[in-house]
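> This is a predicted model, with the sequence first.
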Amino acid sequence: MLKVREGYKMTELGEIPVEWDVQSIDDVFNIIGGVPLPRSKTGNGNTYYLHYGDIHKLSRSLINTEFDKSWLPLIDETSNVLRRDAYLEDGDVVFADASEDYLDIGKNVVVRISTPHEFVAGLHTIVAREKADKLILGYKQFCFKTEEVRKQLATLATGSTVLGISKSNISKVKFLQPPLEEQQKIAEILTTVDEQIENTEQRIEKTKELKRGLMQQLLTKGIGHTEFMQTELGRVPALWDLKKIGEVTDIKSGLTPLRSESKYFENGTIPWVKTTDLNNDDIVETSENITEKALEETSLTIHNENTVLVAMYGGYNQIGRTGLLKIKATTNQAISSLVLTSNDLDPKYLQIWLNAKVNLWKKYAASSRKDPNITKADVQDFKILIPSLSEQQKIASILSSVDKQIESYEQEKQKYLELKKGLMQQLLTGQLRVTV
């Protein structure tokens, strides 16, 4: 039998401080169903509406009507029959009762109603409203996010393609309740980390906005030009050339060797790029390798560094994504490799141009074919504006420096997320105690 530490007790959720209690959601909350209105019914009105999809998109655990009213959809309460208990109250916890994966089943947010507006939870939501004041608002933002709670939610979920959890099952979920003073301290610590995450996200978004503005400026007006001409792509510097990508690159297709032949993959050392390896950035490693035997017995070709790769299909969100090889590699059949045939084209500039036009790729693929994809002919005919080589390199350098800043912020955000994950698991289980 495991020895319990002094000041702790053993419970069904493991070892916890003696002052803490194990509670089920049903012990502390009344469970209410959301309003079964789809998001398509929103538009105008004076009542805020919370959709389960909004809960899944949020990286934070609090919705405040004062700060979130700019994006919260509205419904007209006079045109819908709304139960009185459907209206959210300050401090309610709203769970999403449907998810496509176990990680997000039962994802939840706490509602802060700080403006005089009506607010309802909509389709695929479950509302938990406290019976008595046993939990502070800040603690409710985090107490259902421990590994112990997530495991319970995953066990109680039902379904195959889309997972669901019922009101009766959510009510069974157990969580930990510290004394109010300790709840307050825990919430303060985790909220501080959340604020750092949100501040970093804002810096990321502002820098991305800066990049979008710079791309629009640099790829249409260039650097220091005074004379312009009208082209089919708009008004551009007079010294620029307009070419088809097929005129400045040789486009090669990839291949997937037979998966049933282990000799093609087992202990492979040759990098083999798939569409999932393309992230509109440099490629320095791949998730899979192939063997020399695969190269010998198929039509696969190894491409040199600075070859630009484009995803031709493999899912709508993947179409048009790019990669710039920084290693020698081959690719699968869903990727076209653009091998430069002109010394007047910088590979990074070419990739930046393609990244800037990704929405055109998607629009064309979606509108022209039953199964969204782009073809070799599409890529060959795609237009590109080409400045002088030195100007291309300056444009690439400016935008790459912004990318490095975004990457730095992303790394900072990841550190805060890891810190939060560790603190939550320790603080919300009582393994790490706070001073009150």
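Ah, there it is.
> CA atoms for contacts and neighbours, from now on please.
Noted.
> Neighbours of the residue nearest to residue 249 when sequence neighbours are not counted, how many?
What sits nearest to residue 249 in space, not counting adjacent residues and going by CA to CA, 6 or more residues apart in numbering, is residue 340, at 4.3 Å. By the criterion of other CA atoms under 10 Å, residue 340 has 21 neighbours.
> Show me the helices in the stretch 151-300 of the chain, by range?
Assigned by DSSP state H, counting those that start in this stretch, the stretch 151-300 of the chain shows helices spanning 167-170, 180-221, 245-248, 292-297.
> Okay, one more to line up with it:
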Amino acid sequence: MEDLQMTKEITNATIKSFSEKLSNKPGADVVKRTIMKNGILASSQNMDSQIAMDQTFSVEIDTGDVANQKQSGRCWMFAALNTMRHPLQANFKLKGFELSQNYINFWDKFEKSNWFYENIINTAALPLGDRKVDFLLTTPQQDGGQWDMLVALIQKYGLVPKSVMPETYSSSKSNELNSQLNLKLRKDAITLRKLVNDGNDETVVEAKKDELLEEVYRMLVFTLGTPPTKFDFEYRDDDKEYHRYADLTPQSFFQKFVGWNLDDYVSIINSPQSDKPFNHTYTVEFLGNVVNGRQVKHLNLEVEELKRLAVTQLQAGETVWFGSDVGQSSERQLGIMDTEYYKKDELFDVDFSMTKAERLDYAESLMTHAMVITGVDLVNGKPTKWKVENSWGDKVGKKGYFVMSDEWFSQFVYQVVINKQFLADAEKTTYETEEPKVLAPWDPMGALAL
């Protein structure tokens, strides 16, 4: 097919025609005045959605107070650690307990720096301007991540209570650290690429990389604190009984207080794009943090199967980590995520509709945020709305909890983490035995939750 060449400019006659048509459109002046005064969102709000999204659920897990990631992009950490602290709070009678997000944050940034160095070394033969090199240099590291990346960190470093490694200025407000660390990593990329391209052997390159990593470690200790290797943990439980555990390590703490087999929890995605047939597994080039750690691996299933799995896990008493595009059709203050909440199509008399696959293909949507499903409202066995624990503190939603309509789940949820015991036999076999197809680094399924 021959390329179509368009060169037609906008003429005054065209503008005049558009203006006359708008002038003759009934109610146009009313809509214009409303939007100019109140903005698009307020002018298109649908109160029926607010009424329908009442926070009452037939299946609900009591999870306590929400956490607050503050001015950082660590939602994936907060959401994952929340799924682990929910049973911990009940089992050890520790209402309000939190695991240290800063501890995981420290090791994530350290490992991401090494991940970046390794990828820079491995792509050193590619010229500047190559799309893969550009991809790496655009964001050497950031706060965001995915479930498998969290698992890789815990499997290597364990976990600690928040009291042992609390938040710091730079963990809660990460922009300064991210800016300075990315500056360093880009500068180091110049050094490493030059060493490789000048023909130095692996020993020389590796020695320089270790020198650069030592500087990263220093920066992280100065901003986030020193990660504990051994600590004592003492507390009074909800019954006021005193407990003390001495000489714990992060790994022994994880085994005693969380005790999960993390290999049981797997990523299930819904990507209806033509290049990702359902019932197959996928990974993404350059996506990860821990070299030789757990691989990012997704099983792609129909969205109704994601819902079935989520309901089954909730009914078994386990909350569900999930990734979605939280900014779409979402009212932050009320905590409502519903495709019917804003009627922008009707406001502008413009068809904005796209399929889920089209939004992914044309860069309109991707996973941006991770949260936790803690409840669901079932009517005749079918979900109508879902209860969501966010990590934005208790000043939004209902004390930090959001409600998500079932249609919003269909359109904007891209990932859930499910215990393998709830998968169908064929799904479990596919996940465990199939070699995943490697997607391009910029594929939307490689998006990081912030």
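Yes, it's here. Nothing here was measured: the structure is a model prediction, and the numbers come from that model.
> What does the superposition give as a TM-score?
Once superposed, the chains reach a TM-score of 0.27 (TM-score structural alignment, normalised by the length of the first structure), with 197 aligned residues with a CA RMSD of 7.3 Å.
> Out of the helices of the stretch 151-300 of the first structure, which gets nearest to residue 396 of the first structure?
For the helices of the stretch 151-300 of the first structure, proximity to residue 396 of the first structure was assessed by CA to CA; helix 180-221 is nearest, at 9.6 Å.
> packing partners for that closest one?
helix 137-140, strand 234-237, helix 389-427 (3 or more CA pairs under 8 Å, 6 or more residues apart in numbering; DSSP states H and E).
> ok, the residue nearest to residue 249 of the first structure - contacts?
Taking CA atoms under 8 Å, 6 or more residues apart in numbering, we find residue 340 of the first structure in contact with 248-250, 307, 347.
> Among the residues you listed, which are located in strands?
Per DSSP state E, strands hold the following members of the contacts of residue 340 of the first structure: 249-250.
> Among the contacts of residue 340 of the first structure, which one sits closest to residue 163 of the first structure?
Within the contacts of residue 340 of the first structure, distances to residue 163 of the first structure taken as CA to CA reach their minimum at residue 307, with 41.7 Å.
> picking that back up, out of the helices and strands packed on helix 180-221 of the first structure, flag the one nearest residue 311 of the first structure.
Checking these against residue 311 of the first structure by CA to CA gives helix 389-427 as the closest, at 20.9 Å.
> List the buried residues for that closest one?
For helix 389-427 of the first structure, burial by neighbour count (16 or more other CA atoms under 10 Å) applies to 391-396, 399-400, 402-403, 405-406, 409-410, 413, 416-417, 420, 423-425, 427.
> quick one, that helix and helix 180-221 angle?
Per axes from the mean of the first three to the mean of the last three CA atoms, to 10 degrees, the angle that helix 389-427 of the first structure makes with helix 180-221 is 170 degrees.
> returning to what we had before: please identify which of the helices of the stretch 151-300 of the first structure is closest to residue 352 of the first structure.
Of all the helices of the stretch 151-300 of the first structure, helix 180-221 comes closest under CA to CA, at 8.6 Å.
> Of the helices and strands packed on helix 180-221 of the first structure, which is nearest residue 270 of the first structure?
Using CA to CA, these put helix 389-427 closest to residue 270 of the first structure, at 27.7 Å.
> And that closest one, what does it pack against?
helix 180-221, helix 347-356.
> and the ones you listed, which is most packed in?
helix 347-356 (a mean of 21; mean count of other CA atoms under 10 Å).
> related to what we said a few turns ago, for residue 148 of the first structure, which of the helices and strands packed on helix 180-221 of the first structure is the nearest?
helix 389-427 (9.1 Å).
> Next, the angle from that closest one to helix 347-356.
60 degrees.
> Okay, buried residues for the longest strand anywhere in the second structure please.
Identified as the longest strand of the second structure according to DSSP E is strand 369-379. Residues 369-377 are the ones in strand 369-379 of the second structure that count as buried (16+ other CA under 10 Å).
> got a markdown table for the helices and strands packed on helix 389-427 of the first structure, with distance to residue 379 of the first structure too?
A markdown table is the format used below for these (distance: least, CA to CA, whole Å):
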| stretch | distance to residue 379 of the first structure |
| --- | --- |
| helix 180-221 | 19 |
| helix 347-356 | 10 |
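> ok, the residue nearest to residue 249 of the first structure to residue 195 of the first structure distance?
Distance of residue 340 of the first structure to residue 195 of the first structure, computed by CA to CA, to the nearest Å: 46 Å.
> can you check residue 168 of the first structure too?
Taking CA to CA as the measure, residue 168 of the first structure falls 34 Å from residue 195 of the first structure.
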